[in-house]
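Undergrad: Provided below for reference: sequence and predicted model.
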Amino acid sequence: MLAILGITTPIFLLIGLGYLAMRLRVTSREQMQGVSTFVLYFALPALVIRALTEHPLEEVVHLGYLLAYGLGSTLVFAFALLLTWRWQRQPLTTSALHALGMTASNSGFIGFPVALMVLGSPAAVFLALNMLIENLLVIPAALILAELGSQRGASVGAALRQTAQRLARNPILLGLALGVTLSASGLSLPGPLYRVVDMLATAAAPAALFVIGGALFGLKPKGMGRDIGQIVLGKLILHPLAVLAMILLLPPMDPMLMAGALLFACAPMISVYPLFGQRFGVGDITAAAMMVTTLASFITLSLAIWLLSLAGLLPG
C-alpha cells in the first residue's frame, strides 16, 4: 500500500500546491485561468497529437476499449437521468448536469497524470480514446439536454447546432483530428515542430494538477448533501463499476487496456463542471460536488490501484 501511496501522493501534493498558491495569494484567479488556458489550448492538444503520431493508427484505436468505456458511461448517464428527472422529479437541466458529473471524467487533468505514473506511456493513448468518448458522446448529450431543459420550446435541432459549433472550436478535438490525420497518412511532423509538441505535452500533467488545486480554492459545500452525495457516489463508485461490467461482458481485452479504462473511470469529473453548472443555474451544486469528489478520489484512486495490482493488471 505504501508503494501505491507513493504514486497517488505526489499527484495530490501538486493539487495541494495549486490550492496553497491561491490561498497564500501567490497567484490570482486570473493568473490561474491563464495556466488553465495554456493546458487546455496547448499542452493537452499537444499531448494527444504526440500520442497519436508515435503509434500506427491501428495500435491507437481500440474498439473494445471504446465500447466498454462508452457503454459503461452511457449506462450511468441514463441511470442518473432516471434517478433525478423521473424518480426525484428534478428539472431536466439539473438532471443533465447530475448525469454529466457522474460520467465525464477529468481525463486530461487527473486521469492522465495518474495513469502515466501507473501505466507509463500508454496512458497518452488512453487519454486520446477517452477524449473521443467524453467530447463526442457524454458532454454533447448533457449540454443538449440542459439546453432543452433551460429553454422551454427550444428545438432539438437548435440545441444540436449550438453544441456542434462549440465542439468545432474545441482544442482537444482539433488536436485529435490532426493526430488521427497524421497517424492515418503516415506523415510525421518536422523535427523542430515535433520538439515543440513534445515540450508542450510534457508540461501537461504537472500544470493540469496545479490548475485543479487552484480551482478547488474557495469552493464550499452548502447543505446540499443528497445531491452532492449522489454525484460523488455515481462518479467514483458507479461509473468505474459500470465500465468494469462492460469489460467483463465484452470479448476479452488486453490487461493494460482494462487497467487504463478503470483508472480513467475512477477520476473525478471534468474541471469545467462548475462552469457548466453556473451557466445553467446550478453552480453551487456542481462546484461543491467537484470539490468533494476530487478530495475523495485520493482514497478511491489509491484503492483502485491496489485492487488492479492484486488482480495482476498493472505492469510489474
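TA: Here it is on my side, so go on. Numbering: from 1, shown residues only.
Undergrad: make it CA atoms for all contacts and neighbour counts henceforth
TA: Will do.
Undergrad: contacting residues for residue 5?
TA: The neighbours of residue 5, taking CA atoms under 8 Å, 6 or more residues apart in numbering as the test, are residue 302.
Undergrad: Same question for the one 10 residues further on.
TA: Counting by CA under 8 Å, 6+ apart, residue 15 makes contact with 209-214.
Undergrad: Show me which of these is closest to residue 159.
TA: Taking CA to CA as the measure, residue 159 sits nearest to residue 212 out of the contacts of residue 15, at 29.4 Å.
Undergrad: Leaving out the residues flanking it, which one is nearest to the closest one?
TA: Nearest residue to residue 212 in three dimensions, chain neighbours excluded: residue 15, at 6.0 Å (CA to CA, 6 or more residues apart in numbering).
Undergrad: second one coming, line it up with the first:
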Amino acid sequence: MNTLFNVLLPVFLVMGFGYLAAWRGLFNEGAIAGLMKFAQAFAIPVLLCMQMARIDVLASFHPGPLLAFYTGAFLSYAIGMVLARLWLKRSPADAAAIGFCCLFSNSLLLGIPIMERAYGPGSLDGNIAIIAIHSPLLFTVGILMMEIARNRGGGIGAVALNAIKGVFHTPMVIGILCGFVLNAGISLTGHDLPEPIWAAMKMIGGAGVPAALFGLGGVLHKYKPEGDGRAIAMVVICSLIVHPGTAYVLGRWGAGLDSAGLRSAVLTASMAPGVNAYLFADMYGAAKRVAASSVLIATAVSLLTIWAWIAILP
C-alpha cells in the first residue's frame, strides 16, 4: 500500500490535475498543446541529453534488459495485430494500428517518473538505454508494417528510408544523439561542460516530466472511451500483462538479469500505451477510436497493474 501512495499516486495525481483543469475549461486545448510542445520538443530532449551524457554507456547498454523488453514488445504487437485481423475481422490497416497500440508503451512520460520515485534517480540508466532506441525502432517498424498493410508494396524501400529520416528528425531522438556526442566528448577529452551549462540544462530538463504529465492529463480528457470493447480489452491485456510478463520471464530466467536490469525492463514494459499510439492511428486514419480509448483506459488501469509489478519485482 505504501508503494501505491508514495510512488504511483503522485504521478497520477499530476495527470489527474491536468485532466481536471481541461475538464473544467481552466486549460484550453491551445494551452495544452503549447505545454506538450514545450515538454516534448524542448524540456524532455534536454533531460534525455543530460541522462545520456552522464551514463556509463557500455555498462548501461547491456543486451539482457533490451532483449527482455523488446521481445515482450514485439510479442504483444504480433498478438494484437494477428487477433485484430483474424478474431476481430478488422482491416489490415486497422490491425496494424491496433498492434502498434499493444507495442508502444509510455516508457518516457510515465516510465521515468515512476521508476525514479520507486527506486531513486540512480536507477534510470537501464530505462534510458531502452528509451534511446524506443521511438526510432518502434516507429520505423510500425510505419513499415502499416505501409505493407496499405499495399504500397513497390515503394517499401523509399518508405523505409523516409521513415528512418523522419524518426531521426524528432526532438527526443536529437536529444539522445546530442547526449551520446557529449558523453563521447567528455570521455575522450577528460573535460566536462562548465557548471552553469549543466545547471541551466537541469532547470529546463527538470520541468519536462511534470509539465508533460500535467499536459498528458489534459490530452487524455479529449479521449472518450466508447465502443470496440473487445479490441480495447485486448490492447490493455497485451500492454499491461503480456509485455511486462514476457520481460519478467525472459529477464529472470532467460537472460539472468540482476535486480536493477530486471526492474528497468519490466517496469518500463508495464507502462500503458503512450499518446503516440493514438497519434500513429490518427496519422493513418485507422482504428482511431480504439487507440484513443485504449490510451485512456489502459492508463487508468495501469495504476493497479504497475503497483502489482513493483510488488513482484525484487
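TA: Received, thanks. Predicted model, so just to flag it, every value in this text is computed and none were measured.
Undergrad: Superposed, what's their TM-score?
TA: The TM-score (TM-score structural alignment, normalised by the length of the second structure) is 0.92; 309 aligned residues with a CA RMSD of 1.8 Å.
Undergrad: re earlier: among the contacts of residue 15 of the first structure, pick out the one closest to residue 4 of the first structure, please.
TA: Minimum distance to residue 4 of the first structure across those is 18.2 Å, recorded for residue 209 (CA to CA).
Undergrad: For that closest one, what is the enclosing helix or strand?
TA: helix 191-216 (DSSP states H and E).
Undergrad: post-alignment, that helix versus the second structure, mean distance?
TA: Taken against the second structure, helix 191-216 of the first structure registers an average deviation of 1.4 Å after superposition, with mean CA distance after the TM-score superposition for the first structure.
Undergrad: helices and strands around that helix, which ones?
TA: In this structure, helix 191-216 of the first structure packs against helix 2-23, helix 29-38, helix 44-53, helix 112-119, with contacts taken as 3 or more CA pairs under 8 Å, 6 or more residues apart in numbering; DSSP states H and E.
Undergrad: post-alignment, the next helix-or-strand element following it versus the second structure, mean distance?
TA: Tracing the chain past helix 191-216 of the first structure, the next element assigned as helix or strand by DSSP H and E is helix 225-233. By mean CA distance after the TM-score superposition for the first structure, the fitted helix 225-233 of the first structure averages 0.7 Å away from its aligned residues in the second structure.
Undergrad: Could you tell me where helix 225-233 of the first structure falls in the second structure?
TA: Under TM-score structural alignment, the alignment places helix 225-233 of the first structure onto residues 229-237 of the second structure.
Undergrad: Next, the buried residues of the matching stretch.
TA: Neighbour-count burial for stretch 229-237 of the second structure, counted by 16 or more other CA atoms under 10 Å, picks out 231-232, 234-236.
Undergrad: now do stretch 265-282 of the second structure
TA: For stretch 265-282 of the second structure, burial by neighbour count (16+ other CA under 10 Å) applies to 265-278, 280-282.
Undergrad: corresponding residue for residue 206 of the first structure in the second structure?
TA: Per TM-score structural alignment, residue 206 of the first structure is aligned with residue 210.
Undergrad: of all the helices and strands packed on helix 191-216 of the first structure, which lies closest to residue 176 of the first structure?
TA: For residue 176 of the first structure, the closest of those is helix 44-53, at 6.2 Å, according to CA to CA.
Undergrad: Tell me which other helices or strands that closest one touches.
TA: With contacts defined as 3+ CA pairs under 8 Å, 6+ apart, helix 44-53 of the first structure has these neighbours: helix 122-133, helix 171-185, helix 191-216.
Undergrad: In contact with residue 106 of the first structure, which residues?
TA: Residues near residue 106 of the first structure by CA under 8 Å, 6+ apart: 264, 267-271.
Undergrad: quick one: the residue positioned nearest the centre of the first structure and residue 275 of the first structure, what's the gap?
TA: Most central in the first structure under CA atoms, centre = their mean is residue 106, positioned 2.3 Å from the mean C-alpha point. Residue 106 of the first structure sits 14 Å away from residue 275 of the first structure when distances are taken as CA to CA, to the nearest Å.
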